[in-house]
Each structure stands twice: as structure tokens, then as C-alpha cells.
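A.B. asks: Quick check, what structure comes out for this input:
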Amino acid sequence: MMRSSVVLGLDFGGTKIAAAVGELSGQRLGATTVDSLPEAGAEAAMARGLSAARALLADVAPGRELAAVGAATLGIPYDDRVELAPTFPGWGELAFGQLVREAFPGVPVRLGTDVKAAAAAELRWGALAGCDPGIYLNLGTGLAAAIVAGGTVISGAHGASGEIGYNLRTAADVWIDPAERTILEDLVSGQALEVTGSARLGRRVTAADVFASPQPDAAALTDEFNRELAMHVANLAIAIDPVRIVVGGGLVGSWDRIAPELRRALDAAVPYPPELMVARFPSDAPLVGALALGVEAAGLVPTMQDIEY
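C.D. replies: This next block holds a predicted model:
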């Protein structure tokens, strides 16, 4: 008796790389994660992720045909490069799509950004279902948002809609190239908080450590982080007038230190303050979205009851 095919979802992030194998219905069979280790180089990270994915396939779907692959990544992926991925040195030079296709020859592959894949997962099966419009805010290694409207995730003319990490911070930034100024992501992101926190506290710390620390320097840093984040999210909400903003990414682990200030800013500044909540898939929405990309690449449409596992 022939066994049915499976699909593979890959999520390449700045901190970890995740893979999931699912049935053609989208039902998850297994998942695994490995550290990205950006200090070891982009090529090594890609190889590590692909190797982990092949091992997962052999473990949870031995002998079964791979029908398609969905691959999400930080930045904007193409077959020969990844654009707008400054937080991961060397990632932009990778032939991203080509490497995924070479790892699984002859298998259909669909690429997507991690944040837009996460937003699609939340729109279909999570906290953005029925929200028109809505905003998915990713607080992770980097910073980005995704806008959903009319039942879809807005891509933009170049796939860069919602890349708020490049926002101007002050009037002095106007007419200045991003490479010559401090972009928002340089101050408001998990990586930025880790770098600045380590410098100010005199020891290596994570973003979560900074939020949890009782030291005055840490408190001042988190206040700066929250204030700047709140300003840009409030401005985005004023422009979009969303029903709801949902938040995912690694910094959701410090949500109790972020949410009150963000809520206060939205209530004070936005004419019609939106709802604010943690995403249904706070830590793995990009992986859920990548698995859905794989199902779609196989020529199927995943259903809510199957994909949400």
C-alpha cells in the first residue's frame, strides 16, 4: 500500500532555524530547531538548517515522498539572494532559493518572508482571523510588521511592505541614506537590545536579561526601547486604523514589560485605539506559515482544522 506524500516547512531566523514536516492536509508530524549561530557564517547556518530538515524527514516520514517545500526567512528571499537582512551578516549574499531547491531536487518550493508568513498564519488560523485591517508586529532578532487587509497579507511593490525597521527616527534623518544613519532596527530589536545591554551592563546579556534586570541602567534602556517602539507602532496604527495588532517573536517572552507601555501609547495617540494582544502562535508563526507555503506549493489549500495541530 502506497503511503501519502508529505510537505516540509522551513523557517530561517536570526536566532534559530526551525523545520516542520506535515501531511498534505497540513497536519504536523514533527518539528525540530537548531541554533542559527550567525557568528559561524551564513553558509554554515543554511547548511545546518537543511541538514536538520533532512534528518527530520528521515525520522518522522521515512520512505515517504516529499511533495513540496515552503521556506520562510528574515529579509526578502529570492533564488539568488536575500534582500533587507542586515541583522545576519552574509545572509543577503546567499542564493537562498537555489540552495533550498538543490537540497530537495525536483520538489516544488515556495519562498516567503518570515514575518509575512507569520501574518498569514495568524490571519488564517490565529489572532488576526476576521480582522480587516490588522497588523502583525514581529519583535524578534530584528523588527518588522505585516499589514493584512481584504483577507490577504499586503506584500508591497517589492515585497517590502511593513519593513518598519528602516523607519526614520528623527527629522534629521530625512534625505539620509539608511547606511549613513541609525535605522529603527538598530535600536529597537532583540539584537539591538542585546548589544546595547551588554555594553551598558558590562557583561554579555540577552534581550530578556535586560528586561528582567533590576539594575537602573537596564531599566533606563528598556524605557528607551519601549518609548521608541511605542512611537512607531502608534504612528503605524494611525496610518492603518487596524482592528487589532498582534505581536509575535522572541521578545514576547518579556511581554509583561512591553505591553503596558505600548497599550498606553496607543490609547493616548491613536484616534481609534486598536486591540493589542499576543499572537496565537507567538514563537512559531513563521514556521506554521512556512508549512502552509509548502502545502500551497503542492497545489493544495490548507484548512484550519488540519494546519493548527
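A.B. asks: make it CA atoms for all contacts and neighbour counts henceforth
C.D. replies: Fine.
A.B. asks: do you know how far Ala95 is from Arg101?
C.D. replies: Per Cα to Cα, to the nearest Å, Ala95 is found 10 Å from Arg101.
A.B. asks: Before we compare anything, build this one as well:
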Amino acid sequence: MCPAPLHETVPATTPAASLVFTTVLSHGPLTRAEVARRTSLSPAAVTKAVRPLMEGGYLVEDLDEGARPAIGRPANLVRVDGGRALFIGVKVTGDEIIGVLTDLCCRIRVARHMPLTGREPAVVLPALIAMVQELLVEADGFGVRVCGLGIAVSGDVDRLDGVVRYSPFLDWRDVPLADVAGTATGLPVTVDNDVRALTVAEQWFGAGVGLSDFALVTVGAGIGCGLVVHGRVVSGAHGVAGEIGHLSIDPLGPRCHCGNQGCVEGIASDPAILREVRAATGRPLASVAEALELARGGDPSAREVYARAGEAIGRAIGSVVNVLGPERVIISGEGLAAYDLFAEDIRTAFVRSAFGTAARCDLMTRPLPFEEWARGAAATAIQSFIGPHTYQD
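C.D. replies: Below is the predicted model:
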């Protein structure tokens, strides 16, 4: 195994160079003229930024025979060499650890799942390190350095310090995850909130490519929201921007695990739905899948629970759109398994809540497998590798 030196980074030492590299990474291959147009940089500035990136082998140039002008030399396409570096992304849930090995373009090369026997740091951290070591062995077969490790955890995560301040699903407080993982693996480590990490992946490699303002709303075990404003993933002054799951939309509603009444998460998360369907039907259901089956079977009480959940999600999305005015809201997460039951309620509540032309915001559903959350963690490691200009908000 040959982890990268702790301070190896892409030679993008200026905001302009970072902008050029991330533009080619997300939109490439591109000609230099197209890079200049997309970044609003001068041709000279683009050339200056591209040169060290090509010398380092991170950008390569391909002749584009189809772009040959009538006069002069043919235009050359510049693209990122995805095989230049590898990255590991790890998503920690309450039940398992999901790990992926990706290239520099965040394409998954290897994926692994490891069940957990407990949620305590003493149980999770050794398992996480074992997962990373296993993926490092896999990386040896590619003959390319692993240049970073990204870890995604739900809750209040301080990316700057790499500390999990509070994760309600894991019941963690003040766990110095980056220090522990970095010491054990020798890799540069980026720790971030799982929804923000997924938002980075969508911004650079998914449904958010090319959008300067969008939101990612995730439904499932919790209700999360990642925000991109003017091209930046926003974490806010205290690192918890986008926590729409804890908007209190019904003061008389059920108590949320955060302690407040009527939070969106306390109404529309999978655990909340299961609790409410049990109470409404009097059936000792064992799982969300059973609640879903009951609702799809036509049980009116179960269907009403899903309708209320959809309304809560729609109202929350309406609040986001009213405040930030994004071009698109991407709805994802494991809770989309029930989308057929509450899609209409989400849309109706959103339109009712959105003010004026805000209702024109594009609502897009995007089912993603759990490996995509780990890929999001890898995307944050790639982001850190490129440099701080790509993620400071």
C-alpha cells in the first residue's frame, strides 16, 4: 500500500486554477475557449492555469478533429485524467459502513459494505479503519496512489476540524474522526455531513452540474438538505445550514428526537412514518417496508400517514425555495421508495407554500443507491485535494 504524502495536492494554487480544474472536471472535455467562456476568465488566464495542471499530469490534451476551424490550428480538448489519482469514500450509517474506491473523476471502481455490531465509536472506528485498509489493498491493483479519504456522517459535523460534534443517529458527541482516521491510515482525511457530501457529488458530477443555485433534499431515516448558493455548497456560520428536517411546521405535532414539536423529520422520516402507521392501524409492524406494503394495499389510515408526510416535505421544500430561490430541488434518499404514495402531496404542498414565481422551481426526483453516499464522501476528498478555493463558503 502506498498512500499519498499528506500534503500532495493538485497544483491549483490560485482561485483561477481551481476554477479551471473544477470546470473541466465537471463539464469536460472542453476547449480552452470553452473553459474561458464558462469561467469568464481571459484566454491568457486559462492558459496560465492549465499549464501546471498539464505538467502535473492532471489535465491532458486531446485533438478534437470535429472542432477544426476553417483557418488556423485545430482546437484541442482538455480533460481530466481520472486515472491520475484514487480516493476512498466512506459513509457511516447506524447499521453498516459503505466504502468506495473512486478515481479523480469520482467514478466508482470498487464498492464494499460492512455490517456494524454497534454504534459506539469503539465499535465503528476499528471497522472503518479495516474498511479503508481493505480498499487500500484494492487500490494497489491499480498502481495509482490513494490521495485522500472522505468520511460522511449524519449530524453536526465540523469539516474544518474533522470533528463529529453531534450525530443523533450514532449518538456521537465530539468524536475527532479526522485525527483518528488520519493517524491510522496515513491519508489526508476530510470529514463532512453526509447530505453536504452528497450535494458536492451532485454539484460536480450529478444533477446539479451547471447550476449555480440548487438544493438537494434527502428523505429516509432523516430529512436532510444540502444547499448550493452562487456555486458554493453552504454550511453556514455554525455548520448546520440546510437542516430543514428540524423546521417546526406543526406546533401540535409529534415530538422530534431533537426535542422540538412538529419537526418535518418527526413527521416524514421513515422512523416517524413507521411509528404513526403503527399507532393509526394498531398493527405491530416490524419495518417501514411493512408500513409501505400496508399503504399500497389501500389501508386508509396508513395512506393518510404518508399523505401527511408528503405535505410536510412539500412545505419544507417551499420554505427553502422561498428563502433561496434555487433553480432546482433534487429529491433523493431511501425514502423515495414511497414516492408514489406522497408525490402528489409533496407537489401540492410545495405549490401552495411557494411564493409567486418561486413555484416554477424544478422539482426533480433522483433515486440513488447507498454507494452514492460514499461516493459523496469521496467527492469531498477530491474537493480538498484540489484545494480550499473549491469549498470555502
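A.B. asks: Map Ile223 of structure 2 onto structure 1.
C.D. replies: Here Ile223 of structure 2 is matched to Leu143 in structure 1, going by TM-score structural alignment.
A.B. asks: these two touch, right, its match and Ser189?
C.D. replies: Yes: taking Cα atoms under 8 Å as the definition, Leu143 of structure 1 is a contact partner of Ser189 at 5.4 Å.
A.B. asks: what about the aligned residue in structure 2 for Leu74 of structure 1, how many neighbours?
C.D. replies: For Leu74 of structure 1, the aligned residue in structure 2 is Ser154 (criterion: TM-score structural alignment). Other residues near Ser154 of structure 2 number 22, with proximity taken as other Cα atoms under 10 Å.
A.B. asks: ok now do Ser154 of structure 2, which residues does it touch?
C.D. replies: With Cα atoms under 8 Å, 6 or more residues apart in numbering as the criterion, the residues that contact Ser154 of structure 2 are 92-93, 167-169, 193-195.
A.B. asks: which of those lies closest to Gly310 of structure 2?
C.D. replies: Within those, the smallest distance to Gly310 of structure 2 is 19.7 Å, found for Val195 (Cα to Cα).
A.B. asks: give me the element the residue opposite the closest one in structure 1 once aligned is part of.
C.D. replies: Taking TM-score structural alignment as the alignment basis, one finds that Val195 of structure 2 is matched in structure 1 by Val115. Following DSSP states H and E, one finds Val115 of structure 1 within helix 114-125.
A.B. asks: The helix or strand following that helix: average distance to aligned residues in structure 2?
C.D. replies: Elements were assigned by DSSP H and E; along the chain past helix 114-125 of structure 1, the next helix or strand is strand 134-139. Once fitted to structure 2, strand 134-139 of structure 1 is off its aligned match by 0.8 Å on average (mean Cα distance after the TM-score superposition for structure 1).
A.B. asks: Now do the helix or strand following strand 134-139 of structure 1: which elements does it pack against?
C.D. replies: Sequence order places strand 143-149 as the next helix or strand after strand 134-139 of structure 1, per DSSP H and E. Strand 143-149 of structure 1 is packed against helix 114-125, strand 134-139, with contacts defined by 3 or more Cα pairs under 8 Å, 6 or more residues apart in numbering; DSSP states H and E.
A.B. asks: Redo those as CSV? Include distance to Gln305 of structure 1.
C.D. replies: CSV is the format used below for these (distance: least, Cα to Cα, whole Å):
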stretch, distance to Gln305 of structure 1
helix 114-125, 9
strand 134-139, 22
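A.B. asks: Tabulate the ones you listed (a markdown table), appending mean neighbour count and distance to Ala239 of structure 1.
C.D. replies: Rendered in a markdown table, the data for those read as follows (neighbours: other Cα atoms under 10 Å; distance: least, Cα to Cα, whole Å):
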| stretch | mean neighbour count | distance to Ala239 of structure 1 |
| --- | --- | --- |
| helix 114-125 | 28 | 18 |
| strand 134-139 | 27 | 11 |
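A.B. asks: now what about stretch 197-216 of structure 1, what contacts it?
C.D. replies: The list of residues contacting stretch 197-216 of structure 1 from outside it, by Cα under 8 Å, 6+ apart, reads 190-191, 193-194, 217-219, 221-222, 251, 253-254, 257.
A.B. asks: For burial, what's the neighbour tally of the spatially closest residue to Asp306 of structure 1 that is not a sequence neighbour?
C.D. replies: Using Cα to Cα, 6 or more residues apart in numbering and skipping the chain neighbours, the partner closest in space to Asp306 of structure 1 is Gln27 (5.0 Å). For Gln27 of structure 1, the neighbour count with other Cα under 10 Å is 21.
A.B. asks: With Ala179 of structure 1 instead?
C.D. replies: Ala179 of structure 1 has 7 neighbours, counted by other Cα under 10 Å.
A.B. asks: how long is stretch 101-116 of structure 2 end to end?
C.D. replies: By Cα to Cα, one end of stretch 101-116 of structure 2 lies 20 Å from the other end.
A.B. asks: Residues contacting that stretch, please?
C.D. replies: 25, 80-89, 94-100, 123-124, 127, 131, 135, 138-139, 205, 371, 375, 378-379, 382.
A.B. asks: Report the distance from that stretch to the chain centre.
C.D. replies: Between the centre of stretch 101-116 of structure 2 and the centre of its host chain there is 14 Å, according to Cα atoms, centre = their mean, to the nearest Å.
A.B. asks: Tell me who's in contact with the match of Val195 of structure 2.
C.D. replies: Shown in contact with Val115 of structure 1 (Cα under 8 Å, 6+ apart): 74, 136, 138, 144-146, 286.
A.B. asks: How much space separates it from Ser25 of structure 1?
C.D. replies: Distance, Val115 of structure 1 to Ser25 of structure 1, using Cα to Cα: 23 Å.
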